[in-house]
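[1] Following is a predicted model, sequence given first.
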Amino acid sequence: MLKLLALDRFTISLFVMVLLASFLPVSGHAAEVFATVTNIAIAILFFLHGAKLSRQAIVEGILHWRLHAVVFAMTFLIFPILGLMAKPVLVPLLGETMYWGFLFMCFLPSTVQSSIAFTSVAKGNVAAAVCSASFSNLIGMFITPVLVSIFIFGQSKHDYDPTRSILEIGLLLLLPFIAGQVLRPVVFPWMQKMPSIVKKFDQGTILMVVYGAFSGAVVAGLWHQVSLLTLLYLCIACSVLLTVIMLLSLYIPKWLGFNKADQITVFFCGSKKTLASGVPMAQILFAGQPLGMIVLPIMIFHQIQLMVCGIIANYWSKQHSENNDVKAK
């Protein structure tokens, strides 16, 4: 049955994390410790990616401007347009406040660790994914508040200084990546002896982020503020949005003539929205607003995108292995 449903251990683990967070959420001091451990895991993941990639691959990834332009357009142009077009349908179903959250989600940058993780699992262009996802988050610190002030508030009501967030991203992601590059001559030979270690850190980090983020929302009383019918409408809206954006992310790079590895990178980087950066930004931009209602759409969308991308990434990985086996024969 699991095989027919295209479910594997990782996808099942994602469901388990959501259920665990719903019934046994981490909170208080334990949540702070867990967040620290999660950040350490993310730093180790980027250190391993830095050690894994050759200098030539990184340079090629940085210079691949056409790919980055497509991901940027998907993230900050097509997503917002779809969110704005959905307003006449979603406001009566979700209410104005939750629609704000849905639109805010469309304004957010792409994910970093999960985009890279899924690209790696699916055998895509990891170097380009690192550059594209990191650039998306950095530029999103400036673009997202502007879009929120224009299309949600109508005018800027909050001062937003992205300097601290940019520094935190640099310390958490870029610095370990550079350290991995510097130590690559020492670390990479060791990694070759254990080729599955990066994949395990990819998947383990995603599971930790899912559990920690969902726990925070549950502790804040999320399930006491939203009716089941509204939650159903929101799940349907997020699923429809993800379906549309994934189809566009799948076919646009094909129409533009990208190779298979780059198509995979655009698909995973261009179809995602970040939860890790989204919640802190929401706390700043929507001060005084019902934050639980604002962040619920990105919480739901994030879970759906991870589960769907987990299935697709593993399918493409198996397909890649089968193709290599055929070529070997």
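    Received the coordinates, thanks.
[2] C-alpha only now, for contacts and for neighbours.
    Noted.
[3] Can you list the buried residues in the helix ranked longest in the chain?
    Longest among the helix segments of the chain by residue count, using DSSP state H, is helix 291-328. By neighbour count on 16 or more other Cα atoms under 10 Å, the buried set for helix 291-328 is 291-317.
[4] Tell me the spacing between the residue most central in space within the chain and residue 318.
    The centroid of the chain falls nearest to residue 111 when counting by Cα atoms, centre = their mean (2.9 Å). Noted for residue 111: a distance of 24 Å to residue 318, by Cα to Cα, to the nearest Å.
[5] count of neighbours near residue 255?
    8 (other Cα atoms under 10 Å).
[6] which residues sit in contact with it?
    With contacts defined as Cα atoms under 8 Å, 6 or more residues apart in numbering, residue 255 has no neighbours.
[7] Against residue 248, how distant is it?
    Distance from residue 255 to residue 248, by Cα to Cα: 10 Å.
[8] Double-check residue 18 against residue 212; I have them as touching.
    No: counting by Cα atoms under 8 Å, residue 18 sits too far from residue 212 to count as a contact (9.6 Å).
[9] anything in contact with each of the two?
    With Cα under 8 Å, 6+ apart applied, the contact sets of residue 18 and residue 212 do not overlap.
[10] Contacts for the strand or helix carrying residue 93, please.
    If you go by DSSP states H and E, residue 93 is part of helix 87-94. Residues from elsewhere that reach helix 87-94 (Cα under 8 Å, 6+ apart): 99, 230, 233, 234, 237.
[11] Residue 10 is in what secondary structure piece?
    Using DSSP H and E, residue 10 falls in helix 9-23.
[12] Included below, for side-by-side comparison, is a second structure:
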Amino acid sequence: MRRPHLPARLPLDPYILALLGTVGLAALLPARGPAATAADSASTAAVALLFFLYGARLSTREALDGLRHWRLHLTVLAATFVLFPLLGLAARGLVPGVLTAPLYGGLLFLCLVPSTVQSSIAFTSIARGNVPAAICAGSFSSLAGIVVTPLLAAALLGGDAGGFSPDSLLKITLQLLLPFLLGQALRPWAGGFLVRHKQVLGYVDRGSILLVVYAAFSAGVVAGIWHQVSLPRLAALLLVEAVLLAAMLLLTWHGAARLGFGRADRIAIQFAGSKKSLAAGLPMASVLFGAHAALAVLPLMLFHQMQLMVCAVIARRRARDPLPELAADRVADVSPAPGRPAPHAR
């Protein structure tokens, strides 16, 4: 029996290391007093900048062109905003025996955030799937998440996410929706600049998120919330997240087959429908949870690294699968010519 071939190196995302370093810095040197106020103000500005850049980068024309594959996009949206939340709600039975209430709140929030874009495209490309569909599906998910994620969080997380109070809705509008719409409006003028300076703006993106993480975890350290988490609870959280990821990978792959999608589309659906965006989830959590954002984003940070490692293995295995047309060609090559016996009959 041939042993399965695993990649030589599992992808430990350097950015995850930077995030962990930021968490460590917040644990050792948390922002207090005036420094905390300054960090919170800077974090608010960073969130607005992030969503402005998201809006300015999303091509409206590409999004409209992608509507032609509407069944695939609806399938990904259903996986992201229906199946994931249902599984998250089902995990409520694990409280308090397996997960604490704050950790469960973070797990449920993880189930509500939109899909990631970059890694979905990368893994779909490696697996020889439908890359244009993955691009559009990830973009649609990010766009829908601007509105859907806060509404789902308010409905399912209740007071922990601020509810439907006028203050929380105003914060969502000012920090998320308004900058995004402004970016879309200025895209005709800002789009070229963003393309030319993509690498520099990537550092701005990541630096902004690190600032958000530092502010959130500093507030958590000052409030003493880390006393609520023990190593056995973290181990239990990792196990629950592994089951969640496995369930979504299986549901998206086999569910897409039942819906009649071909191999290339199934790959795009599996990678876009089973993953969650750390880049979108972190700033949203800072707006929705405020001082409680530290524990709310911990499950998302762990899930992000887990999904990268698991999906890297799956993508490379899919890349070695014979494409349907190639398999058909090989069958035709060994098919007996008319009047000649089949090879096994000789």
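    In hand now; what should we look at? Nothing here was measured: the structure is a model prediction, and the numbers come from that model.
[13] Superposed, what's their TM-score?
    The pair, once superposed, lands on a TM-score of 0.67 when counted by TM-score structural alignment, normalised by the length of structure 1; 299 aligned residues with a Cα RMSD of 4.5 Å.
[14] which residues touch the residue nearest to residue 31 of structure 1 when sequence neighbours are not counted?
    In this structure, residue 31 of structure 1 finds its nearest non-sequential neighbour in residue 212, 7.3 Å apart by Cα to Cα, 6 or more residues apart in numbering. Contact analysis of residue 212 of structure 1 by Cα under 8 Å, 6+ apart lists 21, 25, 26, 31, 34, 35.
[15] mind checking how far residue 212 of structure 1 is from residue 142 of structure 1?
    Counting by Cα to Cα - residue 212 of structure 1 and residue 142 of structure 1 are separated by 26 Å.
[16] ugh, typo on my part, it should be residue 7 of structure 1
    For residue 7 of structure 1 relative to residue 142 of structure 1 (Cα to Cα), the value is 38 Å.
[17] Who has more neighbours out of those two?
    Set residue 7 of structure 1 next to residue 142 and count neighbours by other Cα under 10 Å: residue 7 wins out with 18 against 14.
[18] Provide the secondary structure category for the alignment partner in structure 2 of that one.
    Under the alignment (TM-score structural alignment), residue 7 of structure 1 pairs with residue 12 in structure 2. Here residue 12 of structure 2 is recorded as coil under DSSP: H, G, I helix; E, B strand; the rest coil.
[19] Was I right to think residue 12 of structure 2 contacts residue 306?
    No: using Cα under 8 Å, residue 12 of structure 2 makes no contact with residue 306, being 9.3 Å away.
[20] Just give me the neighbour total for residue 270 of structure 2.
    27.
[21] contacts for whichever helix or strand it is part of?
    Using DSSP H and E, residue 270 of structure 2 maps to helix 263-273. By Cα under 8 Å, 6+ apart, the surrounding residues in contact with helix 263-273 of structure 2 are 72, 75-77, 79-80, 115-117, 120-121, 123-124, 127-131, 133-134, 137-138, 248-249, 252-253, 256-257, 311.
[22] Whichever of the residues you listed end up buried, select them in ChimeraX.
    ChimeraX command restricting those to the buried ones, with burial defined by 16+ other Cα under 10 Å:
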select :72,75,76,77,79,80,115,116,117,120,121,123,124,127,128,129,130,131,133,134,137,138,248,249,252,253,256,311
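[23] Now go through the contacts of helix 263-273 of structure 2 and say which are in helices.
    The helices, defined by DSSP H, take in 72, 75-77, 120-121, 123-124, 131, 133-134, 137-138, 248-249, 252-253, 256-257, 311 from the contacts of helix 263-273 of structure 2.
[24] how much space between the closest residue in space to residue 257 of structure 2 that isn't next to it in sequence and residue 124 of structure 2?
    Spatial nearest neighbour of residue 257 of structure 2, chain neighbours left out: residue 266 (6.8 Å); criterion: Cα to Cα, 6+ apart. Residue 266 of structure 2 sits at a distance of 10 Å from residue 124 of structure 2 (criterion: Cα to Cα).
[25] Structure 1: which residue goes with residue 61 of structure 2?
    Residue 61 of structure 2 maps onto residue 56 in structure 1, by TM-score structural alignment.
[26] Name the residues of the helix or strand encompassing its match that are buried.
    Here residue 56 of structure 1 sits within helix 55-63, counting by DSSP H and E. With burial defined by 16+ other Cα under 10 Å, the residues of helix 55-63 of structure 1 counted as buried are 58, 61, 62.
[27] Over to stretch 74-87 of structure 1?
    Neighbour-count burial for stretch 74-87 of structure 1, counted by 16+ other Cα under 10 Å, picks out 74, 75, 76, 78, 79, 80, 83, 86, 87.
[28] how big's the offset between stretch 241-250 of structure 2 and structure 1?
    Superposed on structure 1, stretch 241-250 of structure 2 shows a mean distance to its aligned partners of 3.6 Å (mean Cα distance after the TM-score superposition for structure 1).
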